[in-house]
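Undergrad: One predicted model, sequence on top.
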Amino acid sequence: MSNVLNNFLTENLDALKNQGLYNEIDPVEGPNGAKINVRGSELINLSSNNYLGLATNPALKQIAKDAVDKYGVGAGAVRTINGTLDLHVRLEQKLAEFKGTEAAISYQSGFNCNMAAISAVMDKNDAILSDQLNHASIIDGCRLSKAKIIPFNHSDMEDLRAKAKQATESGQYNKVMVITDGVFSMDGDIAKLPEIVEIAKEFDLITYVDDAHGSGVTGKGKGTVKHFGLEKEIDFQIGTLSKAIGVVGGYVAGKKNLIDWLKVRSRPFLFSTALPPGDVAAITAAVQMIIDSTELHDKLWENGDYLKAGLSKLGFDIGASETPITPCIIGDEKLTQTFSKRLFEEGVYAKSIVFPTVPKGTGRVRNMPTADHTKEMLDEAIAIYEKVGKELGVIN
């Protein structure tokens, strides 16, 4: 290794560790369910995005195995050559049904969706109005497009309207897009989509909603756009297939001509091997399960409400979450890291979230209850939170 690179890495890694900003990765020894094994310890798992428990669902595991037996472990090519299996076609038809749109396109990850879709439509002659708390993949997708990025204050509709007016009336841009997460993953609040649509109609903005944490969770499982009844008003519905759906990948849903354009102009679709068949079969079945029943969705919300009530009663700052996402906001980064480590030692896996994922001084332990958690697990977790919170002076 060159001396320059070695010095750069050593100095900056040491700085991150000293500031409490260095993230240590814990391999999970087995399935990522309501309980997990890490470093030989069984822990109550409150850090997974596996909202509905589908990542470990026995029926989905069998469906994936059957697809591997029939189709193999990989698709074998990019979608535009001969990597499009009949499984992919059925998946995209099911996703369009799920999101209430004319068509859909699948990608290898939710992150890829934002890299693909934004840059396929927006360019240096355009502008993007982006919520300040949008996910990193949205930010990177906007940068890749080379459009002018105009951030607006988080869920501040007056600021959005003022900036939309300025951007559209300036005459500088061919197209203007407004982008927001549907559910903001660090705080659990929901975007003000009706107001955003109203502003978009007023100024002829392209509308783009990334519902990674909403699909399967809000709108009785069908997402935040469905929650507000705006399926015909939102141009781009983006989602991931790795959170509530429980597998891997992402999708864009919208009008047929939009999806046709993405198939010929979005680079991750054109230049990455297609999703593997076992995953595609499991995803399609998982989406069908969410369409057919709200049982898992209802259990998720029941558990989320129960955990929130327990932590709030103890005096923890859980922010203003409107979804099962339950942050415990600690503030100081080092204290947040210590808090998470003590939870681990007592039997709860709840990962610390610090800068740059959240602003400095707002470190938190983010809790993600799932449909698979039992009340007994949640009661045990709440008791451990009380013990650690009092020990570290986070609560009285």
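TA: Okay, I see it.
Undergrad: contacts and neighbour counts: CA atoms only from here.
TA: OK.
Undergrad: can you tell me how far Ala34 sits from Asn50?
TA: 9 Å (C-alpha to C-alpha, to the nearest Å).
Undergrad: Please enumerate the shared neighbours of those two.
TA: Common contact partners of Ala34 and Asn50 (C-alpha atoms under 8 Å, 6 or more residues apart in numbering): Thr370.
Undergrad: Which positions in stretch 74-92 come out as buried?
TA: Within stretch 74-92, the residues that qualify as buried are Ala75, Gly76, Ala77, Val78, Arg79, Gly83, Thr84, Leu85, Leu87, His88, Leu91, Glu92, counting by 16 or more other C-alpha atoms under 10 Å.
Undergrad: Now the two most distant members of the residues you listed.
TA: Maximum pairwise distance among the buried residues of stretch 74-92 (C-alpha to C-alpha): 18.7 Å, between Gly76 and Glu92.
Undergrad: Contacts made by the helix or strand harbouring Pro268 with the rest, please.
TA: Assigned by DSSP states H and E, Pro268 belongs to helix 267-271. Contacting residues not belonging to helix 267-271 are listed as 78-80, 107-108, 112-113, 115-116, 120, 262-264 [C-alpha under 8 Å, 6+ apart].
Undergrad: Please compare the first structure with the one that follows:
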Amino acid sequence: MFLNLSARLAERRDADLYRRRPLLETPQGVNVLVDGQSLLAFCNNDYLGLANHPQVIEAFVQGARQWGVGGGASHLVVGHSTPHHQLEEALAAFTGRPRALLMSSGYMANLGAVTALVGQGDTVLEDRLNHASLLDAGLLSGARFSRYLHNDAASLQSRLGKAVGDTLVVTDGVFSMDGDLAELPAICAAARQHGAWVMVDDAHGFGCLGEHGGGIVEHFGLNTEDVPVLIGTLGKAFGTAGAFVAGSEELIESLIQFARPYIYTTSQPPAVACATLRSLELLREEVWRRVHLARLIVRFREGVSAIGLELMNSPTPIQPIVVGSSARALALSAALRERGILVTAIRPPTVPRGTARLRVTLCAAHTEADVDRLLETLQLAVASLPESHD
């Protein structure tokens, strides 16, 4: 056999790293039917509870009726519809930047931006815990690629001193598996000293951080000069699908000309853009969603501390509980599921070896009673496992 796939799969099973897809049999939400089981879910990224919002659904339906189902072509051929353009203008206004460019996914936005901006003879510096799409983009750019220590401005400074050519510093805004925030003011200051650009993927920050939900840049009071390249995804707090890049006129025009994942792919269905326009309005109008979510985060963290479990330093809806081994993370996830709670076990290679965890994510659609039920069930699940389970 050319590739011994069976052996590779068996090795992954033996290491408790095999992944299986749960089958969701209801719309996305906090109360779901998965593989035939009714569960209270704490594992999606629908942070503001907009993925199944009636007004967003209606905007999608009306958009499909007016604009059809498919994008039909790439943006540069004849796939750039009026709803796409309206959404780009709305996202530019939302982020306080001159332009925004709509992309089909966050992965494509990151890949497109990095590879269009730097190449052979240049330098890309990335946080060690960046999302896989950012790391892949750096590797595929052809630039000199280096990873600085997580959230360590001194480590970044050291690497900036050795950079060649044009230099792009790339970081997540909110780290997806730890939930902590990038030390963005210090990162931007270091980059500025060396004439480097900063690119932030704020997939998990938009909608949750900042007074108006503008994400980590708003949270820290930074601007376009500090962060010239700002990436956002629409499948998380916005509740729909796709992604965008926001920045200067020159940046967006450069991406239109040089970003291959933008140039050579069909545009997203216009109806999705219609739905996102409505979800963006709800995100801005219904401030109670962020306020309620913030209260749930505090309630959960206080409850977990009382149980005596290890929480990571996260002020966001991402609340990882580190348990160590992959086997224990799987066992704890299974014990919760037996009691009607769905929380995913996150294991290597997504996180470093020895730091397998339960990745609890909170949502504005959760109630305080939901969080209390999770805490009570978590305590029972922990008690049901032997201490030495590995």
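TA: Sure thing, it's come through. Note that the structure is a prediction, hence the values are computed from the model and not measured.
Undergrad: would JSON lines of the buried residues of stretch 74-92 of the first structure with distance to Ile196 of the first structure and secondary structure be doable?
TA: Converted to JSON lines, the buried residues of stretch 74-92 of the first structure look like this (distance: C-alpha to C-alpha, whole Å; DSSP: H, G, I helix; E, B strand; the rest coil):
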{"residue": "Ala75", "distance to Ile196 of the first structure": "39", "secondary structure": "coil"}
{"residue": "Gly76", "distance to Ile196 of the first structure": "41", "secondary structure": "coil"}
{"residue": "Ala77", "distance to Ile196 of the first structure": "39", "secondary structure": "coil"}
{"residue": "Val78", "distance to Ile196 of the first structure": "36", "secondary structure": "strand"}
{"residue": "Arg79", "distance to Ile196 of the first structure": "34", "secondary structure": "helix"}
{"residue": "Gly83", "distance to Ile196 of the first structure": "38", "secondary structure": "helix"}
{"residue": "Thr84", "distance to Ile196 of the first structure": "36", "secondary structure": "coil"}
{"residue": "Leu85", "distance to Ile196 of the first structure": "37", "secondary structure": "coil"}
{"residue": "Leu87", "distance to Ile196 of the first structure": "35", "secondary structure": "helix"}
{"residue": "His88", "distance to Ile196 of the first structure": "32", "secondary structure": "helix"}
{"residue": "Leu91", "distance to Ile196 of the first structure": "30", "secondary structure": "helix"}
{"residue": "Glu92", "distance to Ile196 of the first structure": "27", "secondary structure": "helix"}
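Undergrad: will you turn these into JSON lines that also has distance to Ala285 of the first structure?
TA: Shown next, in JSON lines, are those (distance: C-alpha to C-alpha, whole Å):
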{"residue": "Ala75", "distance to Ala285 of the first structure": "18"}
{"residue": "Gly76", "distance to Ala285 of the first structure": "22"}
{"residue": "Ala77", "distance to Ala285 of the first structure": "23"}
{"residue": "Val78", "distance to Ala285 of the first structure": "23"}
{"residue": "Arg79", "distance to Ala285 of the first structure": "21"}
{"residue": "Gly83", "distance to Ala285 of the first structure": "20"}
{"residue": "Thr84", "distance to Ala285 of the first structure": "18"}
{"residue": "Leu85", "distance to Ala285 of the first structure": "16"}
{"residue": "Leu87", "distance to Ala285 of the first structure": "11"}
{"residue": "His88", "distance to Ala285 of the first structure": "12"}
{"residue": "Leu91", "distance to Ala285 of the first structure": "9"}
{"residue": "Glu92", "distance to Ala285 of the first structure": "12"}
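Undergrad: quick one: stretch 38-51 of the first structure aligns where in the second structure?
TA: On the second structure, the counterpart of stretch 38-51 of the first structure by TM-score structural alignment is residues 34-47.
Undergrad: buried ones in that stretch?
TA: Those would be Val34, Ser38, Leu39, Leu40, Ala41, Phe42, Cys43, Asn44, Asn45, Asp46, Tyr47, for stretch 34-47 of the second structure by 16+ other C-alpha under 10 Å.
Undergrad: Matching Ile307 of the second structure against the first structure, which residue comes up?
TA: Match for Ile307 of the second structure (TM-score structural alignment): Leu314.
Undergrad: filter the contacts of helix 267-271 of the first structure to the buried ones?
TA: Val78, Arg79, Tyr107, Gln108, Asn112, Cys113, Met115, Ala116, Ala120, Leu262, Lys263.
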